[in-house]
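Visitor: with the input below, show me the fold.
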Amino acid sequence: MTASKLALVTGANRGIGFEVCRQLLGKGFRVILAARDLEKAKQAAQQLSPEVIPVALDVTSSESIEQLRTWLEHQHGGLDVLINNAGIYPDEGQNILKVPVHAFREAMEVNAFAALEISQALFPLLEKRKGQIINVSSEMGAWEDLHPSTSAYRLSKLALNGITLMLSRAGRGHISVNAVCPGWVRTDMGGPDAPGSVQEGASGIVWLAEQVRGTGSFYQNRQQIDW
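Guide: Below is the predicted model:
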């Protein structure tokens, strides 16, 4: 039964994260919608349902992550699903020879290290319920797709995939950890010319959240893909 499951979605005030929250509600989940700005989180939650819980979370702040962990432990005692969705796309189309190194650092900080720190902090709460971590990654971070364009984003997603594998092995028998690529969809990040809809992109994430499907795998379109 998913009716009592509690899911936390980061970077969820817009785009795929917002749509994931909407679809999770439709599946009977209790949803915590996290965004850097609390007012934006509240506005997004109001668009969905009075039952959605808005919270502030700066994914790059250790203090903010610890505040969230403490609140979750005191208010809910555990967590069933963590969806690390927050991310940035700092260097669309730029060649690795031209991308400034600070763009790599920023992408790694938000797209990879933030997901790691949040996962570390919330692991004990997930472990209580044999829950799962879902890292929203990209096929652009797969080994065979490491082209020199958009290189900061690609490298950060490659790192996130590695983090996913290591967390899955550390948590084996306790929690499930997988990565999922929502595909190129029409969001602020994906742009208006993307072939997929935000609903399609979110559906694969929600499909993974509905049921534990092993650990240490990379999914797209509800199918396992190569790292």
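Visitor: please make it C-alpha for all contacts and neighbour counts, starting now.
Guide: Noted.
Visitor: list the buried residues of the longest helix seen in the chain.
Guide: Looking across the chain with DSSP state H, the single longest helix is helix 151-170. By 16 or more other CA atoms under 10 Å, the buried positions in helix 151-170 come out as 151-165, 167-169.
Visitor: next secondary structure after that helix?
Guide: Sequence order places strand 176-181 as the next helix or strand after helix 151-170, per DSSP states H and E.
Visitor: what's the spacing between Arg222 and His147?
Guide: Per CA to CA, to the nearest Å, Arg222 is found 25 Å from His147.
Visitor: repeat for Thr70
Guide: For Thr70, the distance to His147 - CA to CA - is 41 Å.
Visitor: what do you get for Ile225?
Guide: 18 Å.
Visitor: can you check Trp71 too?
Guide: Trp71 sits 41 Å away from His147, taking CA to CA as the criterion.
Visitor: what's the answer for Asn111, then?
Guide: Asn111 sits 18 Å away from His147, taking CA to CA as the criterion.
Visitor: quick one: which of the two has more around it?
Guide: Asn111 (29 against 15; other CA atoms under 10 Å).
Visitor: neighbours of the closest residue to the more buried one other than its chain neighbours, how many?
Guide: Excluding its sequence neighbours, the residue lying closest to Asn111 (CA to CA, 6 or more residues apart in numbering) is Gly87, at 4.9 Å. By other CA under 10 Å, the residues close to Gly87 number 23.
Visitor: mind listing what Gly87 touches?
Guide: Taking CA atoms under 8 Å, 6 or more residues apart in numbering as the criterion, Gly87 is in contact with Gly11, Ala107, Val110, Asn111.
Visitor: can you classify the last one by secondary structure?
Guide: Spelled out, that is Asn111. Assigned with DSSP: H, G, I helix; E, B strand; the rest coil, Asn111 falls in the helix class.
Visitor: what residues are up against it?
Guide: Asn111 sits next to Ala86, Gly87, Ile88, Ser156, Lys157, Leu160 when contact means CA under 8 Å, 6+ apart.
Visitor: compare with the first, here's sequence two:
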Amino acid sequence: MTTQDTARPVALVTGANKGIGFAIARGLAAKGFTVLLGARDLAAGHAAAETLDGDVRPVLLDVTDQHQVDALAELVENEFGRLDVLVNNAGANTLTFRPMDHLPTPTEETPEDMRRVYEVNVFAVVRMMNAFLPLLMKADAPRVVNVTSKRGSLGEEGAWAGQPSMVYSSSKTALNAITVHYARAFTDTALKINGAAPGHVATDFNGFRGTRTPDEGAAVAIRLATLDADGPTGTVYEDDTRLVW
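Guide: You can find the predicted model right below:
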């Protein structure tokens, strides 16, 4: 372990070689973090990291692969001895696995669609938490940010607005629920766990149909990743607005 490794706070961002995750990695690097840029394709991770300033290190990470998650946790422990920030950004929707020329309706989505999307958006977050919580608890001011969506709301901002995907939206509802459960479990510690809703960001995830830039969408995650000790936990924010679920 080098002096630089112990001095800089360390952040791990999943799904960070493009889109919102890439913007989050860039923003945290600009704030002085050593950023572990998680990517399923290490070559893509290197290509992304090379375009960023600061201490950005690509790491191989498929959040659905227990072996890769465990190997990375071991690497982080050996090199840094702790993890200051975990951003669970990696996400999927039905179109990730089954391309269509339109957003699927509930009757077009299948149980297999749900399994695939939940594996990334929900189960993988539990996998990451289990693997990295011991390292987070070794940090002075640990933070977890789960990248979620307004679509996870049961109210008018969610399933009743626009044309959401049932599978994607319900996976974010589940993600919001587990965010609150984890936050409650660690409420008497320094660890803060919150959800960041980036809004309708234009990325390849949605065919670039969004109205916001990745940097605009990433800002709330960066803020929640760097909360002061008196900041909230167990909440979901879009920009500076706390969302009601």
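Visitor: contacting residues around the equivalent of Tyr89 of the first structure over in the second structure?
Guide: Matched to the second structure by TM-score structural alignment, Tyr89 of the first structure sits across from Asn93. Counting by CA under 8 Å, 6+ apart, Asn93 of the second structure makes contact with Val117, Ser165, Val167, Tyr168.
Visitor: ok, Leu33 of the first structure next?
Guide: Contacts for Leu33 of the first structure (CA under 8 Å, 6+ apart) come out as 8-13, 18, 21, 41, 45, 52-55.
Visitor: what do we get in the second structure for it?
Guide: So Leu33 of the first structure corresponds to Leu37, using TM-score structural alignment.
Visitor: got it, and Leu167 of the first structure?
Guide: With TM-score structural alignment as the criterion, Leu167 of the first structure matches Tyr182.
Visitor: do I have it right that its match meets Asn194?
Guide: No - judged on CA atoms under 8 Å, Tyr182 of the second structure makes no contact with Asn194 at a distance of 9.3 Å.
Visitor: and the strands in the second structure?
Guide: Ranges of strands in the second structure, per DSSP state E, are 10-13, 34-39, 56-60, 85-88, 143-147, 192-196, 236-238, 241-242.
Visitor: distance of the residue nearest to the match of Leu167 of the first structure when sequence neighbours are not counted from Thr6 of the second structure?
Guide: Distance criterion CA to CA, 6+ apart; nearest residue to Tyr182 of the second structure, sequence neighbours excluded, is Ile193 at 7.1 Å. Using CA to CA, Ile193 of the second structure is found at 23 Å from Thr6 of the second structure.
Visitor: and Ser138 of the first structure, what does it touch?
Guide: Arg154, Lys157, Val180, Cys181, Pro182, Gly183.
Visitor: distance to Ala115 of the first structure for the contacts of Asn111 of the first structure - can I get that in TSV?
Guide: Formatted as TSV, these follow (distance: CA to CA, whole Å):
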residue	distance to Ala115 of the first structure
Ala86	8
Gly87	9
Ile88	12
Ser156	11
Lys157	11
Leu160	8
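Visitor: ok, and those residues in the second structure?
Guide: Using both residues aligned by TM-score structural alignment, their matches' CA atoms under 8 Å, the second structure keeps these contacts from the contacts of Asn111 of the first structure: Ala86, Gly87, Ile88, Ser156, Lys157, Leu160.
Visitor: the first one: neighbour count?
Guide: What it means is Ala86 of the first structure. Neighbours around Ala86 of the first structure, by other CA under 10 Å: 24.
Visitor: would you map the helices across the first structure?
Guide: 15-26, 38-48, 62-75, 101-108, 114-128, 151-170, 198-210.
Visitor: same list, these, but as CSV with distance to Asn135 of the first structure please.
Guide: Shown next, in CSV, are these (distance: least, CA to CA, whole Å):
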stretch, distance to Asn135 of the first structure
helix 15-26, 12
helix 38-48, 20
helix 62-75, 16
helix 101-108, 14
helix 114-128, 7
helix 151-170, 7
helix 198-210, 9
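Visitor: tell me the spacing between the alignment partner in the first structure of Arg242 of the second structure and Glu109 of the first structure.
Guide: Aligned counterpart of Arg242 of the second structure in the first structure: Gln224 (TM-score structural alignment). Counting by CA to CA, the gap from Gln224 of the first structure to Glu109 of the first structure is 27 Å.
Visitor: same question, Gly183 of the first structure
Guide: To Glu109 of the first structure, Gly183 of the first structure is 22 Å away according to CA to CA.
Visitor: the two: who's more crowded?
Guide: Gly183 (22 against 18).
Visitor: sorry, back to before: redo the contacts of Ser138 of the first structure as TSV? Include distance to Ala121 of the first structure.
Guide: As requested, the contacts of Ser138 of the first structure are exported to TSV (distance: CA to CA, whole Å):
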residue	distance to Ala121 of the first structure
Arg154	25
Lys157	20
Val180	21
Cys181	24
Pro182	25
Gly183	28
